[in-house]
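Student: please find the sequence and the predicted model below.
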Amino acid sequence: MSLINTEIKPFKAQAFKNGEFKEITEADLKGKWSVFFFYPANFTFVCPTELEDLADKYEEFQKLGVEIYSVSTDTHFSHKAWHDTSESIKKIKYTMIGDPTGTITRNFDVMIEEVGLADRGTFVIDTEGKIQIVEINAGGIGRDASELLRKVKAAQYVAAHPNEVCPAKWKEGEKTLAPSLDLVGKI
């Protein structure tokens, strides 16, 4: 079953952000756009490159009113230790959620049950708590924060302009489409 347009399920988790531990629930997402960025594990290989890439673009996401939440089945203590020891991870200013029980990871259907780790899942959630974008990558394939930023802009545009859609490779400021009978077979 697709998670598109479904509301995120309730959760409560401990997280690490800006040198502090804090509790996060689904209520914290209401009223703003969010990205849930699942990754397999701390202290690994592809994961720090992705998280650093997101950290480098975090300010741009913030300008769009988007909060980033990275999630792994590690604990919030492990997130802090990784943040304190890795030059790449020290750049992170967004929330790092610990999900050692796998509840959130299972809620988003990205748990690799046989190993207890998350797939590389990316979810863009709108202001009402509904999932608008789902992307799942195999473990060895890293994601690109610039492409995610483009997709978030497209999702926000479509939400603000319900009678328009964004074509392939659409970038902010470019022409959109207004679906109609007149366009059928002419694109």
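Tutor: Good, I have the coordinates. Numbers count the residues shown, from 1 in each chain.
Student: can we go C-alpha only for contacts and neighbour counts from here?
Tutor: Fine.
Student: walking through this protein, point out its helices one by one.
Tutor: Secondary structure of the chain, counting by DSSP state H: helices at 46-63, 76-85, 103-107, 145-160.
Student: tell me the contacts of Glu172?
Tutor: 150, 153-154 (Cα atoms under 8 Å, 6 or more residues apart in numbering).
Student: and these, which is closest to Thr25?
Tutor: Minimum separation from Thr25 among those (Cα to Cα) is found for Lys153, which lies at 24.6 Å.
Student: this is the comparison structure:
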Amino acid sequence: MINSAVKPFAVKGYRQGQFVDVSEADISGKWAVFFFYPADFTFVCPTELGDLADHYAELQSRGVEVYSVSTDTHFTHKAWHESSETIGKIDYTMLGDPTGTLTRNFGVMREAEGLAERASFIIDPQGIVQAMEITAEGIGRDAAELLRRVKAAQYVASNPGEVCPAKWKEGEATLAPSFDLVGKI
């Protein structure tokens, strides 16, 4: 998936009290995060989505749009948003993918169950996957780490010839790979 283009899609979503149509055209020219999760009205999922909601303003300030995705419908997302305090604080778009097309496009469909894996993808403005994370059912993700990876991806994209080492944080030193660095790190 890394360095591959997002495949065409068209789905319905729920955002800030409205139903919306979203396609690959909506992410063109922008950074985006696709945050797949198994199902609404579950256990680990709301903790992750709430954590992501807490980091959404900073992601937006960096020009990143966030799309959570499950194989539930946009109607189910609306009901969950209205019934859960944690989910009610979400301002990003919650995409419904009942046919599984978008989930399959990203290669994270659990076919036997019809549910998405717990997976995150960072997409650059050209629609290319720059980072991904997939965890087992019971392992929740950390939005702060996702934000760190977004910052690293944006830094590398803006600074050709530089790379971000392990645990890199914004403002810290980067590396400029060269023959002289071989064996010296």
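Tutor: Looks like it came in fine. Please read all numbers here as calculations on a predicted model, not as lab measurements.
Student: give me the TM-score for this pair.
Tutor: Comparison of the two superposed chains (TM-score structural alignment, normalised by the length of the second structure) gives a TM-score of 1.00, and 185 aligned residues with a Cα RMSD of 0.3 Å.
Student: follow-up on the earlier one: out of the contacts of Glu172 of the first structure, which comes closest to Asp74 of the first structure?
Tutor: Ranked by distance to Asp74 of the first structure (Cα to Cα), these are led by Arg150 at 28.8 Å.
Student: residue in the second structure matching the closest one?
Tutor: Correspondence of Arg150 of the first structure to the second structure, assessed by TM-score structural alignment: Arg148.
Student: I figured that match hits Lys169, correct?
Tutor: Yes: counting by Cα atoms under 8 Å, Lys169 is a contact partner of Arg148 of the second structure at 6.6 Å.
Student: between these two, what contacts are shared?
Tutor: Counting by Cα under 8 Å, 6+ apart, no residue touches both Arg148 of the second structure and Lys169.
Student: on that earlier part again, so which of the contacts of Glu172 of the first structure comes closest to Thr176 of the first structure?
Tutor: Proximity of those to Thr176 of the first structure (Cα to Cα) peaks at Ala154, which lies at 9.8 Å.
Student: state the distance from that closest one to Leu117 of the first structure.
Tutor: 30 Å (Cα to Cα, to the nearest Å).
Student: now do Leu183 of the first structure
Tutor: If you measure Leu183 of the first structure against Leu117 of the first structure using Cα to Cα, the figure is 45 Å.
Student: next one: Leu149 of the first structure
Tutor: From Leu149 of the first structure to Leu117 of the first structure the distance is 25 Å (Cα to Cα).
Student: and Ser120 of the second structure, what's its match in the first structure?
Tutor: That one, Ser120 of the second structure, aligns with Thr122 by TM-score structural alignment.
Student: count the neighbours of that match for me.
Tutor: Neighbours of Thr122 of the first structure under the rule other Cα atoms under 10 Å: 22.
Student: for Pro165 of the second structure, which non-adjacent residue is closest in space?
Tutor: Residue nearest to Pro165 of the second structure in three dimensions, not counting chain neighbours: Thr174, with 6.4 Å by Cα to Cα, 6 or more residues apart in numbering.
Student: one more: Leu51 of the first structure?
Tutor: Ile89 (6.9 Å).
Student: what do we get in the second structure for that neighbour?
Tutor: Aligned by TM-score structural alignment, Ile89 of the first structure pairs with Ile87 of the second structure.
Student: any idea how far Gly121 of the first structure is from the counterpart of Ser68 of the second structure in the first structure?
Tutor: Matched to the first structure by TM-score structural alignment, Ser68 of the second structure sits across from Ser70. Distance, Ser70 of the first structure to Gly121 of the first structure, by Cα to Cα: 10 Å.
Student: got it, and Tyr69 of the first structure?
Tutor: 12 Å.
Student: go on, Leu54 of the first structure?
Tutor: 14 Å.
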